[in-house]
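**Q** have a look; sequence and predicted model below, questions after that.
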Amino acid sequence: MLTCSGAEGSTGNSSDLDSVIASIKDFDITPENTRLFLPQVKWEKLASMYVPGRSGSECEARWLNCEDPLIDHHPWTSVEDKNLLHIVQQRGISNWIDIAVSLGTNRTPFQCLARYQRSLNASIMKRGWTEDEDEKLRAAVEVFGESSWQDVASSLEGRTGTQCSNRSVNLLNDDIEFSLNFG
C-alpha cells in the first residue's frame, strides 16, 4: 500500500504516488462502482481503524443492510407490496435473498422479510388473541417494559411489536374498565 507518510509499502518515490493519484483521479465513484469494490474491502482493518468496538463482520453487515447507497429507504409502495406478496406466494419464505433480487426494487433481504412479517403475512396479521397469549403478553411487558415492543414480541410466537403494543393498550383499558365496574 502506498502512503504519503512513507509507511509500509511505499517506495518513497513521489512519482509512484503521482501515478496512483492519476490512476484514480478520473474514477467515477458511483454506488454501482462502489459495489464492484466491496469484495476487496478489508472489513476487520476498517473496523479497527474507524469503528472501535465493532468487528469487521458487523461493519460489513451494517453496510450491506443499511448504508449501501443503492438500498431503497423510501416507504414501501402498494405495487411493491403486491409484488412481494406474489413472489412469496410463488417461491415461499425460505430464501429472502432470492425474493429481494426478484422484487428488483433495491430492497435488502431483511427489508423484504420485515415488510412481509410486519405488514403482509395474513397468518400473523388477522388472528385473534388467546387468553394464554394475553398472559404471556402481560408477563413480557413486566420484563421488557412498554418501550421495547420488539423484545416483547419475541416472547410471543407469531406476533409483531405493533400487535403487542396495540393489544397491551386494549388489555390495560379492559383492566381499568373491569376495576371501575367491579372493583
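**A** In hand now; what should we look at? Numbering: from 1, shown residues only.
**Q** CA only for contacts and neighbour counts going forward, please
**A** Noted.
**Q** now name the helix or strand holding residue 24.
**A** helix 14-25 (DSSP states H and E).
**Q** what comes up buried for the next helix-or-strand element following that helix?
**A** Per DSSP H and E, the first helix or strand lying C-terminal to helix 14-25 is helix 31-37. Residues of helix 31-37 include none that count as buried (16 or more other Cα atoms under 10 Å).
**Q** and the contacts of helix 31-37?
**A** Under the criterion Cα atoms under 8 Å, 6 or more residues apart in numbering, residues 68-70 lie in contact with helix 31-37.
**Q** make TSV from these and add distance to residue 138 to it.
**A** Shown next, in TSV, are the contacts of helix 31-37 (distance: Cα to Cα, whole Å):
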residue	distance to residue 138
68	39
69	41
70	41
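**Q** how far off centre is the longest helix along the chain?
**A** In the chain, ranked by residue count with DSSP state H as the criterion, the top helix is helix 161-182. Helix 161-182 sits 31 Å away from the centroid of its parent chain (Cα atoms, centre = their mean, to the nearest Å).
**Q** got the buried residues for it?
**A** 161, 163-165, 167-168.
**Q** which of these lies closest to residue 180?
**A** Nearest to residue 180 among those is residue 168, at 18.2 Å by Cα to Cα.
**Q** next up, the contacts around that closest one.
**A** 137-138.
**Q** ok, back up a step: may I ask which of the contacts of helix 31-37 has the most neighbours?
**A** Among the contacts of helix 31-37, residue 70 has the most neighbours (other Cα atoms under 10 Å), with 17 neighbours.
**Q** that one contacts residue 108, doesn't it?
**A** No. Using Cα atoms under 8 Å as the test, residue 70 is too far from residue 108 to be in contact (9.8 Å).
**Q** what is the burial count for residue 121?
**A** For residue 121, using other Cα under 10 Å, the count is 15.
**Q** all helices for this structure, in order.
**A** Going by DSSP H, the chain shows helices at 14-25, 31-37, 43-50, 56-62, 78-91, 96-103, 109-115, 122-125, 131-144, 149-154, 161-182.
**Q** hold the first one in mind and look at this next one:
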Amino acid sequence: MHVYRVHIFTVVCALNRFMASTISFTFNVNFLCLSLFACLCVCVSSGETWQKTLLIHSVTRDSLRRLIQPKLSKVDYLSQKLSRAAETDKQQLRQQMDSLERDIELFRAKKDNELVGDRFDEHDWQKISNIDFEGTREAEDLRSFWQNFLHPSISKLKWSKEEVHQLKEISRRHEQRHWETIAAELGTGRTAFLCLQTFQRFVSDSLKHGGWTPDEDALLRELVDKMRIGNFIPYTQMSYFMEGRDPAQLIYRWNQVLDPSLKKGFWTKEEDQVGRGRGLDRTHLVVIASDGFFTHYWAKNKSLGR
C-alpha cells in the first residue's frame, strides 16, 4: 500500500496564528504557504470519503471513551471496596455501582451526532493516528482537518451570492485582517480558513490576468510536485498558495504548458491514424479527462503547417 503524504511544514498552530494576525491581505505567498499548509496537507481527494467517515467515527468513539472512563474507574474502585466491605455497607456500594453502570449504558446509547462535541474539544489525536489510521495520517494533520473542515458545525454548503457579499462587507470593515473575527461576525458556520479561501477566490480583485513569470512557473511546478497525491492534482488547494491565480489558470498553465508529459510539435502518422480510427481529425477539439479535470488540446492543421 502506497501512502501519499506531503511533508513540507510541521506547523501545528500556524493557521490560528495567521488568522489572528494583524498583517494585511497583501501578504507574501511563501508566508501564506507556511500559515495554511498545516491544515491543507491532510486534504483528501473526493475518492477517499471513507477517511472522512473513519475520522468522524474515531472522534465520536474517543468522546465516548472520555465520558465512560471516569465512571469505569469508579466502578472498579467500588468493586474492590465491596470485596472488603462489611455486610452492612455492601448494599449501598452495590447501589452506587448499579447507578454508574446505568450511566455508562446511557452514554453508550448516544448517537454519533450527540458525541462530536465542540470543534476545539481535545481528543487523543495520536491514538487516532496510530491505531485508527494505522500511521497513514499525522496526528496534527487530523486535528487540523477536523477543526477546520470536517466538524459538523462547519457549513459545507455552496456559498450563496448574499453570503459572499456579506463576506466582502465584513472583511472590508476589518481591513482583510482577523479572519476568526470575520468568520464569527459572518455567522454562517464558516471557519476563518474558509472565509479567507472564499475571499481570495471570489472577492479579492488581486487576480492576475497577464502572462506568467518564471517565478510563478517554478512555484507551480513545486506545488504540483509537493501536493500531488498519486494521480490527483489538487488545483483548488494549490491556488491558495499562488497569489492572484485561480484554479482554472493553474489547470490551463499546467496541462497546456508545464506538464513534462506533454508532447509538442507535429502529430505522428500513428497519432493521425488513431484519431481517424475514432472518427476525429486534427481540427477537432479532443477533450481528455485527467484527474477529474478536463484538459483541452487543439490540433490545428494550419498552426502545425500540415
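**A** Noted; the coordinates are in hand. As the structure is a computational prediction, the values presented were derived from the model and not from experiment.
**Q** inside strands: which ones of the contacts of helix 31-37 of structure 1?
**A** Among those, DSSP state E puts none in strands.
**Q** which position in structure 2 pairs with residue 10 of structure 1?
**A** Residue 10 of structure 1 maps onto residue 76 in structure 2 when the alignment is built from TM-score structural alignment.
**Q** what's the spacing between its match and residue 82 of structure 2?
**A** 10 Å (Cα to Cα, to the nearest Å).
**Q** same question, residue 38 of structure 2
**A** For residue 38 of structure 2, the distance to residue 82 of structure 2 - Cα to Cα - is 51 Å.
**Q** so which of these two has more stuff around it?
**A** Looking at residue 38 of structure 2 and residue 82 with other Cα under 10 Å, you find the greater number of neighbours at residue 38, namely 24 against 18.
**Q** hang on, the more buried one packs against residue 144?
**A** Yes. Assessed by Cα under 8 Å, residue 38 of structure 2 is found in contact with residue 144 at 7.0 Å.
**Q** give the aligned range of the helix or strand containing residue 288 of structure 2 in structure 1.
**A** Assigned by DSSP H and E, residue 288 of structure 2 belongs to strand 285-290. Strand 285-290 of structure 2 lines up with nothing in structure 1 when matched by TM-score structural alignment.
**Q** which elements pack onto that strand?
**A** The helices and strands touching strand 285-290 of structure 2, judged by 3 or more Cα pairs under 8 Å, 6 or more residues apart in numbering; DSSP states H and E, are strand 293-298.
**Q** so how far is residue 61 of structure 2 from the match of residue 10 of structure 1?
**A** In terms of Cα to Cα, residue 76 of structure 2 sits 21 Å off from residue 61 of structure 2.
**Q** again, but for residue 215 of structure 2
**A** 47 Å.
**Q** residue 249 of structure 2 now?
**A** 42 Å.
**Q** first-to-last residue distance for stretch 25-43 of structure 1?
**A** 24 Å.
**Q** oh, that last question was meant for stretch 38-49 of structure 2, not what I typed.
**A** 20 Å.
**Q** what span of structure 1 is that stretch aligned with?
**A** The aligned range for stretch 38-49 of structure 2 is empty, by TM-score structural alignment.
**Q** quick one: contacts for residue 108 of structure 2?
**A** So residue 108 of structure 2 contacts residue 64 (Cα under 8 Å, 6+ apart).
**Q** one more pass at 7 Å, please.
**A** With Cα atoms under 7 Å, 6 or more residues apart in numbering as the criterion, no residue contacts residue 108 of structure 2.
**Q** go on, residue 108 of structure 1?
**A** 65, 71, 100.
**Q** and the buried ones among the residues you listed, selectable in ChimeraX?
**A** To isolate the buried members of the contacts of residue 108 of structure 1 in ChimeraX, using 16+ other Cα under 10 Å:
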select :71,100
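**Q** which of the contacts of residue 108 of structure 1 lies closest to residue 90 of structure 1?
**A** residue 100 (13.4 Å).
**Q** do you know how far the residue mapped onto that closest one from structure 2 is from residue 247 of structure 2?
**A** When structure 2 is aligned by TM-score structural alignment, residue 100 of structure 1 is paired with residue 183. Going from residue 183 of structure 2 to residue 247 of structure 2 by Cα to Cα gives 23 Å.
**Q** repeat for residue 173 of structure 2
**A** Counting by Cα to Cα, the gap from residue 173 of structure 2 to residue 247 of structure 2 is 27 Å.
**Q** what do we get in structure 1 for residue 149 of structure 2?
**A** Checking TM-score structural alignment: residue 149 of structure 2 goes with residue 66.
**Q** count the residues that sit near its match.
**A** 16.
**Q** same deal with residue 84 of structure 1?
**A** Neighbours of residue 84 of structure 1 (other Cα under 10 Å): 22.
**Q** alignment lookup: it to structure 2.
**A** In structure 2, residue 84 of structure 1 lands on residue 167 (TM-score structural alignment).
**Q** in contact with that match, which residues are there?
**A** Contacts of residue 167 of structure 2 by Cα under 7 Å, 6+ apart are residue 186.
**Q** roughly how far apart are it and residue 190 of structure 2?
**A** 10 Å.
**Q** repeat that for residue 290 of structure 2.
**A** 31 Å.
**Q** next one: residue 97 of structure 2
**A** 44 Å.
**Q** what's the answer for residue 81 of structure 2, then?
**A** For residue 81 of structure 2, the distance to residue 190 of structure 2 - Cα to Cα - is 51 Å.
**Q** now residue 132 of structure 2
**A** Residue 132 of structure 2 is 28 Å from residue 190 of structure 2, by Cα to Cα.
**Q** quick one, which of the two is more surrounded?
**A** residue 190 (22 against 17).
**Q** contacting residues for that one?
**A** 154-155, 183.
**Q** now these as TSV including distance to residue 114 of structure 2?
**A** Listed next are the contacts of residue 190 of structure 2 as TSV, based on distance: Cα to Cα, whole Å:
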residue	distance to residue 114 of structure 2
154	16
155	18
183	24
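**Q** residue 145 of structure 2: how many residues sit nearby?
**A** Using other Cα under 10 Å: residue 145 of structure 2 sits among 20 other residues.
**Q** any idea how far it lies from residue 209 of structure 2?
**A** 32 Å.
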